[in-house]
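K.L.:
Any chance you could fold what I've pasted below:
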Amino acid sequence: MEDESSLRERLIDVGVELVTTEGSASLGLREIARRAGVSHGAPRRYFPTHHALLSAIARRGFEDLGARFAAAIADTASPRAQLRAIARVYVGYALEYRGMFELMFRHDLLDSDKHMSDGPRLREATLPLFERVVVLVAQCRAERDTAHADGPAATGPPPPVTAAALWASLHGIAQLWAWGSLRLALDAEPTGGAPRGDQVDQVDQLVAAALDAHLGPVDS
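P.N.:
Got it, this is the predicted structure:
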């Protein structure tokens, strides 16, 4: 007989598969229960509300994104190169896994305490990823100050503010590309999913431009 923790994880697994293959609109409680092979009331034993189950599914998305961040920077030395790798992963994830990305940043899940089942609130799942970017921004600034030690002291907002602005820019690139606005502005052919061919280069250029805008050009 399946224990309760295994069934709880299976419900989340089914939700992850559904949102990945069919989008966030597919995450009905009855459909998740049906695909998990349990009665439609069974999920209530583990998740007090539908939103609690959705939050658990979205938390898996943040865990996956964090693992992708770690893999992307594993063999990357400089803070600037690590930031670029993370930025590319973030935008790429957003474009390839649209359903999960939308779920991860649903305001009603992020800005809610009452739908918790266990563990930290969903919005707190974003903090380790953000804190990693803050550290890298601070390291980039320190390296730049060291390289220009004979010049005037660098000025700018504190690293958390710069990191937040960079995050907002990357999120905007992903959303506007997915919605078609950036593709239209850059005269890129529409695609049904992640960018392909020349569009990959265009997205990379947008990511590089965002980094330059918030951190300064690499050779400055």
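
K.L.:
CA only for contacts and neighbour counts going forward, please
P.N.:
Noted.

K.L.:
ok, Arg30 touching Val38?
P.N.:
No. In this structure, Arg30 is not within contact of Val38 by CA atoms under 8 Å, at 9.4 Å.

K.L.:
so what does the helix or strand hosting Ala85 touch, helix or strand wise?
P.N.:
Element membership for Ala85 (DSSP states H and E) is helix 79-96. Under the contact criterion of 3 or more CA pairs under 8 Å, 6 or more residues apart in numbering; DSSP states H and E, helix 79-96 touches helix 50-73, helix 127-147, helix 159-179, helix 198-215.

K.L.:
What lies in contact with it?
P.N.:
65, 68-69, 72-73, 76, 101, 133, 136-137, 139-140, 170-171, 173-175, 178, 193-195, 204, 207-208, 211 (CA atoms under 8 Å, 6 or more residues apart in numbering).

K.L.:
Only whichever of the residues you listed are buried, select them in ChimeraX.
P.N.:
ChimeraX command restricting these to the buried ones, with burial defined by 16 or more other CA atoms under 10 Å:
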select :65,68,69,72,73,101,133,136,137,139,140,170,171,173,174,175,178,194,195,204,207,208,211
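
K.L.:
ends of stretch 12-31, how far apart?
P.N.:
Start-to-end span of stretch 12-31 (CA to CA, to the nearest Å) is 12 Å.

K.L.:
in that stretch, what counts as buried?
P.N.:
Counting neighbours by 16+ other CA under 10 Å, one finds that the buried residues in stretch 12-31 are 12-16, 18-20, 23-24, 27, 29-30.

K.L.:
who touches that stretch?
P.N.:
Contacts to stretch 12-31, defined as CA under 8 Å, 6+ apart, come from residues 32, 35-36, 40, 43, 50, 53-54, 56-57, 60, 97-100, 102-103.

K.L.:
from those residues, which would you call buried?
P.N.:
Among the contacts of stretch 12-31, those classed as buried by 16+ other CA under 10 Å are 32, 36, 43, 53-54, 56-57, 60, 97-100, 102-103.

K.L.:
Closest to Ala154 out of those residues?
P.N.:
Using CA to CA, Glu102 comes nearest to Ala154 of those, at 37.0 Å.

K.L.:
now that closest one, nearest residue through space, not along the chain?
P.N.:
The shortest distance from Glu102 to any non-neighbouring residue, by CA to CA, 6 or more residues apart in numbering, is to Ser24 (7.2 Å).

K.L.:
ok, now how distant is the one you found from His50?
P.N.:
Taken as CA to CA, the span from Ser24 to His50 is 13 Å.

K.L.:
Trp177 too?
P.N.:
As judged by CA to CA, Trp177 and His50 stand 30 Å apart.

K.L.:
One more, so I can put them side by side:
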Amino acid sequence: MQTESTNGGLRDRLIDTGVALVDAEGAAALSLREIARRAGVSHGAPRRYFPTHLELLSAIARRGFADLGARAANAVREEGADTATPRARLAMLSRLYLDFAAHHRGMYELMFRHDLLESGELGLRETSLPLFNTLADLVAAVRPDTEPTVVAGALWANLHGVAQLWGWGSLQLALGVDDIEPLLTSVLDAHLGPAPR
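P.N.:
Down below sits the predicted model:
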């Protein structure tokens, strides 16, 4: 076990351990005791930095939002993305969101847990609003005739539902498909109108 004097950034190590654990085993595995065990510290050590379990879970979820935001920023900066149409950029960000949900299922579920979102600990405004504002700006460019934040909210809610249902296998079963792309096209068409031909 590490002692406090040799912790070398124990707070960050606890969060890193939690991020690795949620990616490997899902949100249900995130007990204080298991995170402490995997970080190599006593089971009471996390309480020095996170007085409640909720605070540690919130710190782990913030990492998820930061990761998703960084991926989105990188995608927007990629070569060609800056010259893509707003609709193409919305499609790219939507694919990225669905991909994140599919490949980081445990983190995705943790990020949207109601107890974390309602606690005020997560700092949802600071962590998710930049990405939402990007979405709303792109919607405004595609659909200037609408209230962009409302359409962006509806689009986000639709994508979130697709991510959940796809993750559970429900959509594949109902639609008899393994390719999410036609579904994404339908979602974008529903909120933005049909793509120009």
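
K.L.:
contacting residues around Arg11 of the second structure?
P.N.:
Arg11 of the second structure touches Pro46, Tyr49, counting by CA under 8 Å, 6+ apart.

K.L.:
corresponding residue for it in the first structure?
P.N.:
Applying TM-score structural alignment, one finds that Arg11 of the second structure aligns to Arg8 in the first structure.

K.L.:
What of Ile180 of the second structure?
P.N.:
Under the alignment (TM-score structural alignment), Ile180 of the second structure maps onto Val203 of the first structure.

K.L.:
Quick one: neighbours of that match, just the number.
P.N.:
Neighbour count of Val203 of the first structure, defined by other CA atoms under 10 Å: 21.

K.L.:
Of the buried ones among the contacts of stretch 12-31 of the first structure, which is the nearest to Ala165 of the first structure?
P.N.:
Closest to Ala165 of the first structure out of these is Glu102 (19.7 Å), distances taken as CA to CA.

K.L.:
and that closest one, what helix or strand is that in?
P.N.:
Using DSSP H and E, Glu102 of the first structure sits in helix 98-104.

K.L.:
which part of the second structure lines up with that helix?
P.N.:
Aligned by TM-score structural alignment, helix 98-104 of the first structure falls on residues 105-111 of the second structure.

K.L.:
what about the matching stretch, how far off from the first structure?
P.N.:
Its aligned residues in the first structure lie a mean 0.4 Å from stretch 105-111 of the second structure after superposition (mean CA distance after the TM-score superposition for the first structure).

K.L.:
again, but for stretch 157-166 of the second structure
P.N.:
Mean deviation of stretch 157-166 of the second structure relative to the first structure after superposition (mean CA distance after the TM-score superposition for the first structure): 0.8 Å.

K.L.:
Which stretch of the first structure lines up against that stretch?
P.N.:
Residue correspondence for stretch 157-166 of the second structure in the first structure, counting by TM-score structural alignment: residues 168-177.

K.L.:
how far away is Ser5 of the first structure from Thr20 of the first structure?
P.N.:
23 Å.

K.L.:
just Gly216 of the first structure next, same as before
P.N.:
Distance, Gly216 of the first structure to Thr20 of the first structure, using CA to CA: 36 Å.

K.L.:
Ok, Gly180 of the first structure next?
P.N.:
To Thr20 of the first structure, Gly180 of the first structure is 20 Å away according to CA to CA.

K.L.:
same thing with Pro217 of the first structure?
P.N.:
On the measure of CA to CA, Pro217 of the first structure and Thr20 of the first structure end up 36 Å apart.

K.L.:
do the same with Arg88 of the first structure
P.N.:
Separation of Arg88 of the first structure from Thr20 of the first structure (CA to CA): 20 Å.

K.L.:
again, but for His40 of the first structure
P.N.:
Computed as CA to CA, the His40 of the first structure to Thr20 of the first structure distance reads 21 Å.

K.L.:
Check Ala185 of the first structure too.
P.N.:
Applying CA to CA, the value for Ala185 of the first structure to Thr20 of the first structure is 28 Å.

K.L.:
Repeat that for Phe69 of the first structure.
P.N.:
Using CA to CA, Phe69 of the first structure is found at 19 Å from Thr20 of the first structure.

K.L.:
again, but for Asp219 of the first structure
P.N.:
Asp219 of the first structure sits 40 Å away from Thr20 of the first structure when distances are taken as CA to CA.

K.L.:
for Glu102 of the first structure, same thing?
P.N.:
Distance, Glu102 of the first structure to Thr20 of the first structure, using CA to CA: 11 Å.

K.L.:
Could you find which two of the buried residues of stretch 12-31 of the first structure are furthest from each other?
P.N.:
Using CA to CA, the pair of the buried residues of stretch 12-31 of the first structure lying farthest apart is Thr20 and Arg30, separated by 17.5 Å.

K.L.:
residue contacts, Ala168 of the first structure?
P.N.:
By CA under 8 Å, 6+ apart, Ala168 of the first structure lies in contact with nothing.

K.L.:
residue in the first structure matching Arg47 of the second structure?
P.N.:
Aligning on TM-score structural alignment places Arg47 of the second structure opposite Arg44 in the first structure.

K.L.:
er, Leu93 of the second structure I mean
P.N.:
Checking TM-score structural alignment: Leu93 of the second structure goes with Ile86.

K.L.:
burial of Leu98 of the second structure, as a residue count?
P.N.:
Look at Leu98 of the second structure: counted by other CA under 10 Å, it has 20 neighbours.

K.L.:
Please apply the same query to Gly8 of the second structure.
P.N.:
With other CA under 10 Å as criterion, Gly8 of the second structure counts 11.

K.L.:
Fine, thanks again, bye for now.
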